[in-house]
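*Asks:* Here is a sequence together with a model predicted from it:
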Amino acid sequence: MLNVGLTGGIGSGKSTVSQALAARGAILIDSDVLAREVVAPGTDGLAAVVAEFGAAVLAPDGSLDRPALGAVVFADETRRAALNAIVHPRVRARSAEIAAAAGPGDVVVNDIPLLVETGLADRFEVVVVVDAADEVRLRRLAESRGMSAEEARARMSAQATREERLAAADVVLDNNGTPEELEAQVDRLWKQLRERAAAA
């Protein structure tokens, strides 16, 4: 088994790459998906979030009101750290369960938006960073998520810098170009990962 860490700043195209690798046969562990699962209604994770942030972060149906919580944590680093202390250990435990079920020769891709920020880079045999210029990411966030430039910049500044991510990378996928150019890079990467997994 080859354990791969995949990251990239918001708007970089990381999710596109993770889906492309999954389509080629990778076992995908998506931290964003797991982060939603561990605070789903009825979980101890959601109970811990409510205990920390109050019932104002709940939607009428009892689920987590993500925009309400986001408004609190993206404006305050201390509050964001408190949320991360609840969510990250639960996500790591669930990730470990999924990875433990992988077989020899499998490529396990861990899609982790905050891989660099949480100091997890050294846990992976290969760290892949999807990179795009800040202005490209700002444009994408406006087009795909309807974010204002101010909102997008706030999200970007809450993450590691491009330089910090690139410093942790074993492989960099440049996503400043076309979707076809990115696909070609993913093809080359997948071939390399398969070869390494088979040799492991």
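*Replies:* Alright, I've got the coordinates.
*Asks:* Please count neighbours and contacts with C-alpha atoms only from this point.
*Replies:* Fine.
*Asks:* Pull out the buried residues from the longest helix seen in the chain.
*Replies:* Assignment by DSSP state H gives helix 77-100 as the longest helix of the chain. Across helix 77-100, burial judged by 16 or more other CA atoms under 10 Å covers R79, R80, L83, N84, I86, V87, H88, R90, V91, R94, S95, A99.
*Asks:* so how far is A96 from the fourth one?
*Replies:* When CA to CA, to the nearest Å is applied, the distance between N84 and A96 equals 18 Å.
*Asks:* residues touching R162, list them.
*Replies:* Neighbouring residues of R162 by CA atoms under 8 Å, 6 or more residues apart in numbering: G9, D131.
*Asks:* Below is an additional structure, to be compared with the one above:
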Amino acid sequence: MKPWILGLTGGIGSGKSAAAAHFSALGAHMVDADHAARWVVEPGRPALTSIVERFGEAMLLPDGTLNRAALRERIFQSAEERRWLEQLLHPLIGQEIANHLGQAESPYAILVSPLLVESGQRRLAQRILVVDTPEHLQLERTMRRDNVPEEQVRAILQVQAQRDERLRHADDVLVNDSDLAHLHREVERLHDFYLSLRGGQP
């Protein structure tokens, strides 16, 4: 029986990584979309070759890996270049995610993605869990964790799917407004529930 896929998402500072780590500790196979995005541009992969062909050797660091800062700056200046990059990478990232999900042997597998709703990756999942946190806590946690000013966190919150949009797509919501022990209890409760599901549906 093929495992069904749970899409796990949440805004910055919501605690989705801590939730994902606990699901993983309980035995759920986990794939992180951010890792997949890094894998597809590793040296020797076709995507990196295409990026260098288009934007030049300045896109490489001395060790042959992608110069992310240079690429970010380049596509930040041009919507057309950004679209080109997205068209190159999105299908490859999707393929990478699908390959890794295909290796799952647990009853259900988890796709963790901060942009699950915006990127269309939600189509890979049979069920969606949103880790939700009141905005003032998101700000506090992120400022503390990343040591960044409030304006910067607010700017990231603006870019990520608005909270209402994420919640509109949610099958389940884990409200993470307490401590780590509470988060772990909620994850364990959901894990037991998910093990009872067939294909992600009750």
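*Replies:* Looks like it arrived, so ask away. If you're wondering where the values come from, they're calculated on a predicted model, not measured in any experiment.
*Asks:* Can you give me the TM-score here?
*Replies:* After superposition, the two chains reach a TM-score of 0.86 (TM-score structural alignment, normalised by the length of structure 1), with 199 aligned residues with a CA RMSD of 2.4 Å.
*Asks:* for structure 2, what spans make up the strands?
*Replies:* Secondary structure of structure 2 (DSSP state E): strands at 4-9, 29-32, 108-112, 127-132, 172-175.
*Asks:* Could you dump the ones you listed into CSV with mean neighbour count added?
*Replies:* Output for the strands of structure 2, formatted as CSV (neighbours: other CA atoms under 10 Å):
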stretch, mean neighbour count
strand 4-9, 25
strand 29-32, 22
strand 108-112, 25
strand 127-132, 24
strand 172-175, 17
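*Asks:* Which of those strands sits closest to Q160 of structure 2?
*Replies:* The closest of the strands of structure 2 to Q160 of structure 2 is strand 4-9. By CA to CA, the value is 10.9 Å.
*Asks:* name the helices or strands packed onto that closest one?
*Replies:* helix 16-25, strand 108-112, strand 127-132 (3 or more CA pairs under 8 Å, 6 or more residues apart in numbering; DSSP states H and E).
*Asks:* out of those, which comes closest to T9 of structure 2?
*Replies:* strand 127-132 (5.1 Å).
*Asks:* How about the contacts made by L83 of structure 1?
*Replies:* By CA under 8 Å, 6+ apart, the contact set of L83 of structure 1 is V49, V73.
*Asks:* per the alignment, it corresponds to what in structure 2?
*Replies:* Here L83 of structure 1 is matched to L85 in structure 2, going by TM-score structural alignment.
*Asks:* In space, what's closest to the residue nearest in space to the middle of structure 1 - neighbours in sequence excluded?
*Replies:* The residue lying closest to the centre of structure 1 (CA atoms, centre = their mean) is P113, at 2.6 Å. Leaving aside its sequence neighbours, P113 of structure 1 sits nearest to T7 (CA to CA, 6 or more residues apart in numbering; 5.2 Å).
*Asks:* so who does the counterpart of that neighbour in structure 2 touch?
*Replies:* With TM-score structural alignment as the criterion, T7 of structure 1 lines up with T9 in structure 2. Listed by CA under 8 Å, 6+ apart, the contact partners of T9 of structure 2 are K16, V112, S113, P114, L115, L116, I128, L129, V130, V131.
*Asks:* thinking again about what came up before, need the strands of structure 2 in a markdown table (columns: distance to L61 of structure 2).
*Replies:* Output for those, formatted as a markdown table (distance: least, CA to CA, whole Å):
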| stretch | distance to L61 of structure 2 |
| --- | --- |
| strand 4-9 | 32 |
| strand 29-32 | 25 |
| strand 108-112 | 28 |
| strand 127-132 | 36 |
| strand 172-175 | 40 |
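*Asks:* how about those, which one is nearest D164 of structure 2?
*Replies:* Closest approach to D164 of structure 2 among the strands of structure 2 (CA to CA): strand 127-132, 10.3 Å.
*Asks:* mean deviation of the closest one from structure 1?
*Replies:* In this overlay with structure 1, the average offset of strand 127-132 of structure 2 from its partner residues is 0.8 Å by mean CA distance after the TM-score superposition for structure 1.
*Asks:* which strands and helices sit next to that strand?
*Replies:* Using 3+ CA pairs under 8 Å, 6+ apart, strand 127-132 of structure 2 sits against strand 4-9, strand 172-175.
*Asks:* one more time with 10 Å, if that's ok
*Replies:* With contacts defined as 3 or more CA pairs under 10 Å, 6 or more residues apart in numbering; DSSP states H and E, strand 127-132 of structure 2 has these neighbours: strand 4-9, helix 16-25, strand 108-112, helix 163-168, strand 172-175, helix 180-195.
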